[in-house]
Structure formats: structure tokens, C-alpha cells
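**Q** dropping a prediction and its sequence here:
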Amino acid sequence: MIEIPILFEDGEALVIDKPAGLPLDRPRAGGISLEDRLDELKLGFQRLPAPVHRLDRDTSGCLLLARNPKALKRFSAAFEARQVEKVYWGVVAGEVEGTAGTIALNLSKISSAAAGWRMIAAKKGKPAVTHWRVLARLPGRTLVEFRLETGRTHQVRVHALTGLGAPLLGDPVYGDGKGAARTLLHATRLVMPREGKEAIVAEAPIPADIAGLGFTL
């Protein structure tokens, strides 16, 4: 069974390094999900911890879990109020122009019986803002840091495609799914301030499939 590293722990919070390929909810087709692993993440507490936010199945890295209902309510409010620092690393399947910038493109959900659902950039969509900077380059690939001001579904994936001109490597929805066994997106850092307590600070090390591409940081 895949190990789930603990990046931060105290009486009301856990931050785990979610493995790529582990969905938060049980898939309709069956298989293991984070729900099946919550019992082992009680770590001596009686209650099951609850995820405060979401990461896609393919996305690895920092995932915050609350250890009681009061903490879940406060943490969720902090995400809603945009008080949480969320930093991702992603491999863009192209050579990104420039070194840094901000992408502000509203996002909207569309769906069809043939293709299923996806997010698109649309004026009438919900506001979405991503700050980015290039970390390293290889021929045809760019390692980019994404700092999310908002937290919309598939925000980094759509902003990479529409704002930077190329999808994330391995993305089967917004790209061709080639070049990697998964969409190469990693939640590398999470910081959440807390009133009267030290902030929750967690950093997830770069995963082997991104490090193995040979980027020099």
C-alpha cells in the first residue's frame, strides 16, 4: 500500500503529502481512495480527519485535513476568504515565453454527453487569478511555479493552457495526455494563518516523476 507522508500535525490539523493517483472520493469504477485511508490517519484521535479542500486524483502534494468539526469550519472559511497561501509546481508541455506574470481568466464549467465535463476560460465564469514564474527550462518543457489567488476547479490546468499557451505535461483533458503517466502538477507548499496559534506551514518535496525529468533548479 502506498505510504502517505505526514507533513504537519497538531491537535486540530494534519497536512499530508497526497500521492499522485489517489482520489479523494471512491471512484465509481471501484478502487482505493483517500476515504479508505482516513482511519489510519486518525493517529490516536477518535474522529476521522476530513479534507478541507480538494486536489485532483493526479495531483500530488499538500492536502490539509481537519481533525474536528470546529477546525473544519474555520479552515474552510479561511480558504473562502483567500487567506491560504497555495503554491504548485507544474511541468508545462511547451517553452513558456517570459519569466513571470499573472493570469486572470474567469472559469466556467461545460459538459457534453460525448466528451464529459471540463473547465473553460469564459467572461461569464467565476473569477480566477494565478501568479506564475518560471523555475527551470528544458527543450519543449518548462517547470513553472503557480501561486493561486483563487482556488477554482482545474484552475492551474486551464490557466496553463490558455494563459501560458500549453497544457501541463501528461494532461489527458486539456492536452494530449502524452509525455508523462499523469498530469504533472504538485502542491508543493501550503500556509494558513491561525488566530492565536502558529500558522500551519507545510512543504511537500518534489516528486520523483518531476525530478526525474532532469530540471536543474
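**A** Looks like it came in fine. Everything numeric in this text was worked out from a predicted model, so none of it was measured.
**Q** drop to CA atoms for contacts and neighbour counts, all remaining ones
**A** Will do.
**Q** for this protein, what spans make up the helices?
**A** Ranges of helices within the chain are 69-80, 155-163, 208-211, based on DSSP state H.
**Q** buried residues, the last one. List them.
**A** Spelled out, it's helix 208-211. By 16 or more other C-alpha atoms under 10 Å, the buried positions in helix 208-211 come out as residue 210.
**Q** chain center to it: distance?
**A** Put simply, helix 208-211 sits 16 Å off its chain's centre (C-alpha atoms, centre = their mean, to the nearest Å).
**Q** what's next to that helix, contact-wise?
**A** Applying C-alpha atoms under 8 Å, 6 or more residues apart in numbering, the external contacts of helix 208-211 come out as 91, 184.
**Q** next: stretch 9-21.
**A** Contact with stretch 9-21 is made by 2-8, 49, 57-68, 71, 182, 202, 204, as judged by C-alpha under 8 Å, 6+ apart.
**Q** highest mean neighbour count out of the helices of the chain?
**A** Mean neighbours per residue, mean count of other C-alpha atoms under 10 Å, is largest over the helices of the chain for helix 155-163, with a mean of 22.
**Q** gap between residue 61 and residue 89?
**A** Computed as C-alpha to C-alpha, to the nearest Å, the residue 61 to residue 89 distance reads 10 Å.
**Q** so those two - more neighbours on which side?
**A** Set residue 61 next to residue 89 and count neighbours by other C-alpha atoms under 10 Å: residue 61 wins out with 28 against 25.
**Q** shouldn't that one be in contact with residue 202?
**A** No: using C-alpha atoms under 8 Å as the test, residue 61 is too far from residue 202 to be in contact (9.7 Å).
**Q** mind listing the shared neighbours of these two?
**A** Both residue 61 and residue 202 are contacted by residue 189, under the criterion C-alpha under 8 Å, 6+ apart.
**Q** circling back to that earlier point, overlap in contacts of residue 61 and residue 89?
**A** Common contact partners of residue 61 and residue 89 (C-alpha under 8 Å, 6+ apart): 186, 187, 188.
**Q** most neighbours out of these, which is it?
**A** Sorting those by how many neighbours each has (other C-alpha under 10 Å) puts residue 186 first, at 28 neighbours.
**Q** second structure for comparison follows:
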Amino acid sequence: MSELDVVYDDASLIAIDKPSGLLVHRSWLAKEATEFALQRVRDQIGQRVYPVHRLDRPTSGILLFAKDADTARLLTQAFTERQVHKGYHAVVRGYLGDGSLDYPLREELDKIADKHADQDKEPQPAVTDYQCLAQVELPFSVSKKHSTSRYSLMHLQPKTGRKHQLRRHMSHLRHPIIGDTNHGDGRHNRFFREQFDCHRLLLAATSLAFAHPHSGQAVELQLAIPDELTRAFPSLP
């Protein structure tokens, strides 16, 4: 098993580049999974680590862990109080420009895991800023309505942390993220599998900025845009 790429490491924190498809921790909702980021980081550095936020299984990118309970408490509080700034890159269907979406989201509940949760909870505030980085029109008819297909490479900044917020917000704008099997467009997902050998959700957590919980110094973590997200955009360097 190859080691996970380390993005940042000090006495109290470690951040890794989580591959798409890897669970953060064990979940009975994915009983078939045998590998987890939490366990792999622990084994890789030889000590216990504490998750302070999460990434969906199909999302790749920066995943931060604390190395002790006190640091975990401070970082969890920072995430809860929106003191951590997160950035993502994604490929969406169609041409989407720059903007900000303020669209409350009702909590997505699992029928079994959340059977005791409040089923009538009001939608919670959810805000996402988005900027277009590149657009491409490809000479393929994925939809019967159009002779070509258009896609946008986006930079997304969630200002809140709702479950599946980015995927649901892009779907609400009618520009779903490619590879999203729950909120996306199966025809375009299939096209990217066949044309670009992309078999994943084209969403990656590429930046994370926060004040170090002990020193107060600014920590700014960044990753390059994954190759899978740029294959459809020949003009990108």
C-alpha cells in the first residue's frame, strides 16, 4: 500500500491529500470498504490522529487531522465557527459564470442511520461563492438537444458546511458536477468515463486556510488541480 501524500505536518497537525474513493473513517453505510484515511494516516506516522472535518468519499483533496484531543477540540471549534476557509475545484456541465448562491438546504437524512433525527427540520442556511476558470465546447452530442457539449472548470468556496453542499448547489443551478451519481447527469458522467477515462466525482478540495490553533500563525494549504479535472480543457497549461 502506497503512502498518502502529506500536505502539511507539524507537532500537532497533519494534512494529507485524500484520494477519491477513500473513506475518512469506518462507516456501516459502506461495509465493503477495507481502507480508511484515519487508519492509514495513523499507521503511516505511527500515532493516533483525530479527524476535525470530513470529505465525502468521492471527493479528493486536503484532509486535516489533529494529533491530540486538545488540538482536535480547537480545530473542530474553528470549523464550526466558520474560521476555516475552504476552496474546491470542480468540473460542471454547461457554461457557468461567476456568482454567489444563497440557497438554504434541507438536511439529507439516511433512512436507517438517521431514523431518529428530526424529519421536519427547517432548511439550513447555505452559501457558496463560485468563479469560472475555464470553459470548453466539445464536438460531441451528449444530449439530443445539442450538437456539442459545454463544460466549465470552477473554483468553489463554501461559506457554510452543509452535507453535500457543493454538489447540491451546483445541481440547483442546473450545472451539476461531472461524476455526481446522486445529483448529477448520468449522460455526461458516462461521456467523461468513455471519452476521458474519468471514473470519479470531479470535485477536489484544493485549499484550506486557518489560524494555527496554538501559535495563531496563518496556515495556508494548497494542492494543484488534479489531472482528471483538466483533461477536457486543452487550453489549460
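**A** Structure received. Values in this document were obtained by computation on a predicted structure and should not be read as measured data.
**Q** care to give me the TM-score?
**A** Scored by TM-score structural alignment, normalised by the length of structure 1, the superposition of the two chains gives a TM-score of 0.86; 205 aligned residues with a C-alpha RMSD of 2.3 Å.
**Q** how near is residue 149 of structure 1 to residue 95 of structure 1?
**A** Using C-alpha to C-alpha, we find residue 149 of structure 1 at a distance of 24 Å from residue 95 of structure 1.
**Q** neighbour count: those two, which is higher?
**A** Set residue 149 of structure 1 next to residue 95 and count neighbours by other C-alpha under 10 Å: residue 149 wins out with 19 against 16.
**Q** trace residue 124 of structure 1 over to structure 2, please.
**A** Correspondence of residue 124 of structure 1 to structure 2, assessed by TM-score structural alignment: residue 122.
**Q** wait, what's in contact with the residue nearest to that match when sequence neighbours are not counted?
**A** The shortest distance from residue 122 of structure 2 to any non-neighbouring residue, by C-alpha to C-alpha, 6 or more residues apart in numbering, is to residue 106 (6.4 Å). Neighbour list for residue 106 of structure 2: 121, 122, 123, 124 [criterion: C-alpha under 8 Å, 6+ apart].
**Q** same question for residue 210 of structure 2.
**A** Shown in contact with residue 210 of structure 2 (C-alpha under 8 Å, 6+ apart): 83, 84, 85, 218, 219, 220.
**Q** are any of those buried, and which?
**A** With neighbours counted by 16+ other C-alpha under 10 Å, those contain buried members at 84, 85.
**Q** closest to residue 132 of structure 2 among the contacts of residue 210 of structure 2?
**A** Nearest to residue 132 of structure 2, judged by C-alpha to C-alpha, of the contacts of residue 210 of structure 2 is residue 85 at 18.6 Å.
**Q** the closest one contacts residue 208, correct?
**A** Yes: using C-alpha under 8 Å, residue 85 of structure 2 makes contact with residue 208 at a distance of 5.7 Å.
**Q** and residue 148 of structure 1, how far from residue 195 of structure 1?
**A** Relative to residue 195 of structure 1, residue 148 of structure 1 is positioned 22 Å away (C-alpha to C-alpha).
**Q** go on, residue 41 of structure 1?
**A** For residue 41 of structure 1, the distance to residue 195 of structure 1 - C-alpha to C-alpha - is 25 Å.
**Q** can you pick out the residue with more neighbours from the two?
**A** A count of neighbours by other C-alpha under 10 Å puts residue 41 above the other of residue 41 of structure 1 and residue 195, at 19 against 6.
**Q** OK, contacts around the more buried one?
**A** Residues near residue 41 of structure 1 by C-alpha under 8 Å, 6+ apart: 48, 49.
**Q** show me what residue 30 of structure 1 aligns to in structure 2.
**A** Matched to structure 2 by TM-score structural alignment, residue 30 of structure 1 sits across from residue 33.
**Q** ok, how many other residues are close to the closest residue to residue 153 of structure 1 other than its chain neighbours?
**A** Among residues not flanking residue 153 of structure 1 along the chain, residue 119 sits closest, at 7.5 Å (C-alpha to C-alpha, 6+ apart). Applying other C-alpha under 10 Å, we find 20 other residues in the vicinity of residue 119 of structure 1.
**Q** chain neighbours aside, what residue packs nearest to residue 203 of structure 1?
**A** residue 189 (4.4 Å).
**Q** correct me if wrong: the one you found contacts residue 64.
**A** No: in this structure, residue 189 of structure 1 is not within contact of residue 64 by C-alpha under 8 Å, at 10.8 Å.
**Q** the two: who's more crowded?
**A** residue 64 (28 against 19).
**Q** dump the residue contacts of the residue mapped onto residue 92 of structure 2 from structure 1.
**A** Correspondence of residue 92 of structure 2 to structure 1, assessed by TM-score structural alignment: residue 92. With contact taken as C-alpha under 8 Å, 6+ apart, residue 92 of structure 1 is in contact with 141, 142, 143, 144, 160, 166, 167, 168, 169.
**Q** what about the closest residue to the fourth one other than its chain neighbours, neighbour count?
**A** Computed as C-alpha to C-alpha, 6+ apart, the closest residue to residue 144 of structure 1 that is not its neighbour in sequence is residue 134, at 4.5 Å. Taking other C-alpha under 10 Å as the neighbour definition, residue 134 of structure 1 ends up with a count of 20.
**Q** so what does residue 134 of structure 1 match up with in structure 2?
**A** Counting by TM-score structural alignment, residue 134 of structure 1 lines up with residue 132 in structure 2.
**Q** how near is its match to residue 19 of structure 2?
**A** Residue 132 of structure 2 is 24 Å from residue 19 of structure 2, by C-alpha to C-alpha.
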